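*Asks:* here's my sequence, what's the structure:
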Amino acid sequence: MEREELNRILIKQKIAFKASPPSFEKRLDSLKLLSDIIEENKEYFIEAVSEDFGLRAKEETLFLEIFPLQDQIRHAIKNLRNWMKRRHVTGAWFLYPSKAFYQYQPLGSVGIMGAWNYQVLLTLSPLVDAIAAGNHAILKPSEVAPRSAGIIKQVINAAYPEEYIHCVTGDASLAENFSSLPFDHLFFTGSIRVGKLIMKSAAKNLTPVTLELGGKSPAIISDSYPLKRAAKRIMAGKLFNAGQTCVAPDYVILPKNLNEEFLNSTREAVAKLYPDIVQNKQYSHIISERHHERLHAMLDDARNKGAEIVELISHQNNGDKLMTPKLIFDVTEEMELMMEEIFGPILPVVNIDSCEDAVSYVNDKPNPLALYYFDTRRKKVDWLLKNTLSGGVTINDTIYHLAQNNLPFGGVGNSGMGHYHGFDGFRNFSKKRAVMKQRRIAATDFLHPPFTDFKRKLLHYIGRFTKV
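*Replies:* As a prediction, this is how the structure comes out:
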């Protein structure tokens, strides 16, 4: 799709928005329609996602994409009226008797760029927030997963008018043209590398951006926490979608004397989670040959630099976009898998004995999208939360903080900027507009020029009460 056609759709949306910004009733109807679309087409979504990957379990798509989407819509419908209310605030005393309040207003037409690893969720979840906030929107799903992108385009464009919500599909050149449009807000989910390009492109139009990126999310295991339980929860979070999850544990930190027990515990966990994993129809494949080759290149690089690569199943078959789970011991900072987000079923183990040193290790790196800490001691947990910075945290489990509708989801620093989900998503796609209403007679009327002796005395009096 040419830039001219994209620009035509955007202009059409902006004209329609200015003529009639979506009311509460229209937003509510649009959210209910989106819910109906998802329910009526969920089998098509599931089939398309599986085709994109070569194999992904129906249950995984339901649990990780369809159900969270429907729950997010339910939450937005339930709370929308309250979110839209104006909020009165205490006014400045020297501006008495004025009143002050703020209200959230839609921005206009927003662009949403989805990601291939959870195409349905990561394209339509920001749309839920954009609709709730009262915006028009153009969607661009990822071209890496073309079947699911095509289904999203088909069902969205059949349900909504072009001037309100529209979906476009295409290759990387479309993404480049898309990000250069003068949207009122641009939302992107993807890699750090591409995120930088998106931000650079949007900057030409001073378009505000939300970047949901990734990075290397660590899982720190305290020596006081039951290792078997930690291993099971880490591997469950790691192996959803075969590790192709932005908040998957990217590496583990634990004391060296726990290596053998951790290895045995992860082997046991994998055997229970995915029996006969090579033939198991519930274990996802890698999205493409290119990504499969990238993961093998990481393994070769680690092996050549002295790492020990341990298979977590008794036999391996890594062909045909399948990659079996592996632990990596004796890793070093020079290895590619310790410099880049892995996005696959490979889990490096970093041996650090104390929690304090583990935190220092994490803090020396870019802020992660997620941080996982396994410890039952409240003081230790509080200390870690105080002394680290990440997009989100789950204590004694992995990934599930992103499913909390009343918590914001988003990165910090290299892992992204801006938040969405629930009220934070509504606010992200809104302008928090300040309003002051002055009365017929106001104190400020006595402070206009010319500044007489009386007014100087009055200013001096006010000044005495404005100091700390």
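*Asks:* from here on, just use CA atoms for contacts and neighbour counts.
*Replies:* Noted.
*Asks:* got the contact list for the nearest residue to residue 281 once chain neighbours are set aside?
*Replies:* In this structure, residue 281 finds its nearest non-sequential neighbour in residue 57, 6.3 Å apart by CA to CA, 6 or more residues apart in numbering. Shown in contact with residue 57 (CA atoms under 8 Å, 6 or more residues apart in numbering): 50, 281, 282, 283, 284.
*Asks:* surely residue 422 touches residue 406?
*Replies:* Yes: the criterion here is CA atoms under 8 Å, and residue 422 meets it with residue 406 at 5.7 Å.
*Asks:* hmm, back to that, which members of the contacts of residue 57 occur in helices, if any?
*Replies:* Mapping the contacts of residue 57 onto helices (DSSP state H) picks out residue 50.
*Asks:* follow-up on the earlier one: please report the distance of the residue nearest to residue 281 from residue 283.
*Replies:* 7 Å (CA to CA, to the nearest Å).
*Asks:* with residue 63 instead?
*Replies:* If you measure residue 63 against residue 283 using CA to CA, the figure is 14 Å.
*Asks:* out of those two, which sits in the busier spot?
*Replies:* Ranked by neighbour count (other CA atoms under 10 Å), residue 63 and residue 283 place residue 283 first, with 24 against 11.
*Asks:* tell me the contacts of the more buried one?
*Replies:* Listed by CA under 8 Å, 6+ apart, the contact set of residue 283 reads 55, 56, 57, 239, 240, 241, 242, 274, 277.
*Asks:* please provide the structure for the following sequence as well, for comparison with the first:
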Amino acid sequence: MNALERTDTDAITESLMKVLNTQREDYLNEGHVSAEVRIDRLRRGMTSVHRFQDKLVDALNTDFSCRPRELSMMTDVAGSIGPFKSAIKQVRGWMRPEKRKSMFPLGLFGGRSRIEYQPLGVVGVISPWNFPVNLTFGPLADILGAGNRCMIKPSEFTPSVSEVMAELVSDAWEEQEVAIFTGGPEVGAAFSGLPFDHLLFTGATSIARHIMAAAAKNLVPVTLELGGKSPVLISRSADIKTSISRIMLGKTMNAGQICLAPDYMMVPEEKLDEVISEIKLAVAGMYPTMLKNPEYTSVINDRHFQRLQENLADAAEKGGEVISLAPAGEDFSRQDGTRKIAPTVVKNATDDMRILQEEIFGPLLAIKTYKDFGETIRYVNSQPRPLALYYFGSDANEERNVLDRTTSGGVCLNDVIMHIMQEDLPFGGVGPAGMGSYHGHDGFKTFSHAKAIYKQAKIDVAGMAGMRPPYGPKTQSTIKSQIKL
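*Replies:* Here you go, the predicted model:
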């Protein structure tokens, strides 16, 4: 475990660079990274996550003050083991060279083109606090599957989890394979400025600007997995009860502390009361009580708790109807060691409210209404591009219009969040929601260099085509054939 607590920036950078240089040197000395070596590293990681599952779950509950074991097992433990399993099963196929067409007539003469996927080298990972295990080891499976080494900086907001992950990393890999560094913002700042071969950051858009600027000093390519305000579009053709049940499962999971959680909902104006009624029923069915309920997650820390409270106060002050969904009427102002906020909707939210201007990252949901469905597409397009967009309905023309006329990192039809669980779909954002993607084969490609290789034919192609001076009739014939329309 590399716990860098010193505030001396130069000393921190020196410690980090020492490990980076060790990993890079070991990578270069290894040369070709065989499928057997990759699978061994993947299997060690998968086995260690399984071995440390109880410690990880307990640490998650400690850091959040209340986080259900079942949620942590599904999202963080199983969500980490799944990518390892997938990579182990498919990495041999991913590594195969890809044949490409050779320019006419070179292919006829025996010229051959291909792409080989080569490891980048050392990849840095800065992981977040909301799903700290999954968002560390999920991409790590792609990174190791691509044959790389890795250095990890987890969030300081989940120190107990970071400590267990550090044990896990030491259990599974040598430091020259995978290394993890705990510590505060000063460690994160030094880490983001290292000359990695690639850097993956998952977190807030505001922080990503600093990460990208730091990486640019060394021309380090970045993959940014950010967030944004993911809209839910409810069609008049939607089954309201089923739709709301699925939406509120996603909105209340981890108390809404999910980058893909629905941020605002647009519903037909005549269905507003029905929607709110179904929201109340859906929440009550999942969480009859909340304060003492171990299945309802607490907000991660005091700062985020206060931020969410301020968002509600701002909405009420600006004329929004704030509706608490606590079914048992519990008093959330009195809590014993937790920071729980009841799921809450803001009816008739307006654009001047913070709840419609900032990513919520909590169990709050803004609701807007529309008369014509086209209003929903126009509104979405007037906002920064989101990480996810959710459409509920059975109107094929509407669905096609939403897909064709809006741009988002991903789309889920008639559900929320579920698209991230599909390991064969790329996960990533667009615009302020991020850049680049990973998961499965797409992750393998993100963390690989696609090396273009052309093998020339044995015959004298340059001479046959008149490409070698002195130029003559063959040259003119070749040019004429190439520019012919």
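*Asks:* which SS class is the equivalent of residue 477 of structure 2 over in structure 1?
*Replies:* Alignment note: residue 477 of structure 2 maps to residue 458 in structure 1; criterion TM-score structural alignment. Here residue 458 of structure 1 is recorded as helix under DSSP: H, G, I helix; E, B strand; the rest coil.
*Asks:* from the chain's centroid, how far away is the longest helix anywhere in structure 2?
*Replies:* Longest helix of structure 2, by residue count under DSSP H: helix 9-30. Taking CA atoms, centre = their mean, to the nearest Å, one finds the center of helix 9-30 of structure 2 at 26 Å from the center of the full chain.
*Asks:* can you list contacts of that helix?
*Replies:* In contact with helix 9-30 of structure 2 (CA under 8 Å, 6+ apart) are residues 4, 6, 121-122, 148-149, 151, 175-177, 179, 186-187, 190-191, 194, 196.
*Asks:* how about the helices in the stretch 1-150 of structure 2?
*Replies:* In the stretch 1-150 of structure 2, the helices defined using DSSP state H, counting those that start in this stretch lie at 9-30, 35-51, 53-64, 69-72, 78-95, 106-109, 134-145.
*Asks:* how about those in CSV, adding distance to residue 310 of structure 2?
*Replies:* Formatted as CSV, these follow (distance: least, CA to CA, whole Å):
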stretch, distance to residue 310 of structure 2
helix 9-30, 35
helix 35-51, 38
helix 53-64, 20
helix 69-72, 27
helix 78-95, 33
helix 106-109, 66
helix 134-145, 28
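*Asks:* can you tell me which of those helices is nearest to residue 156 of structure 2?
*Replies:* helix 53-64 (10.3 Å; CA to CA).
*Asks:* which helices and strands sit right next to the closest one?
*Replies:* helix 69-72, helix 159-172 (3 or more CA pairs under 8 Å, 6 or more residues apart in numbering; DSSP states H and E).
*Asks:* list the buried residues of it.
*Replies:* By neighbour count with 16 or more other CA atoms under 10 Å, helix 53-64 of structure 2 contains the buried residues 53, 55, 56, 57, 58, 59, 60, 61, 63, 64.
*Asks:* mean deviation of that helix from structure 1?
*Replies:* For helix 53-64 of structure 2, the mean deviation from structure 1 after alignment is 0.4 Å (mean CA distance after the TM-score superposition for structure 1).
*Asks:* tell me the angle that helix makes with helix 35-51.
*Replies:* Calculated by axes from the mean of the first three to the mean of the last three CA atoms, to 10 degrees, helix 53-64 of structure 2 forms an angle of 60 degrees with helix 35-51.
*Asks:* tell me the one of the buried residues of helix 53-64 of structure 2 nearest residue 386 of structure 2?
*Replies:* Nearest to residue 386 of structure 2 among those, with distances taken as CA to CA, is residue 64, at 26.4 Å.
*Asks:* correct me if wrong: the closest one contacts residue 294.
*Replies:* No: between residue 64 of structure 2 and residue 294 there is no contact under CA under 8 Å: 11.4 Å.
*Asks:* returning to that earlier point: could the helices and strands packed on helix 53-64 of structure 2 be laid out in JSON lines, adding mean neighbour count and distance to residue 444 of structure 2?
*Replies:* Listed next are the helices and strands packed on helix 53-64 of structure 2 as JSON lines, based on neighbours: other CA atoms under 10 Å; distance: least, CA to CA, whole Å:
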{"stretch": "helix 69-72", "mean neighbour count": "17", "distance to residue 444 of structure 2": "26"}
{"stretch": "helix 159-172", "mean neighbour count": "21", "distance to residue 444 of structure 2": "21"}
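*Asks:* next, format those as JSON lines and append distance to residue 356 of structure 2.
*Replies:* Below are these laid out as JSON lines (distance: least, CA to CA, whole Å):
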{"stretch": "helix 69-72", "distance to residue 356 of structure 2": "28"}
{"stretch": "helix 159-172", "distance to residue 356 of structure 2": "31"}
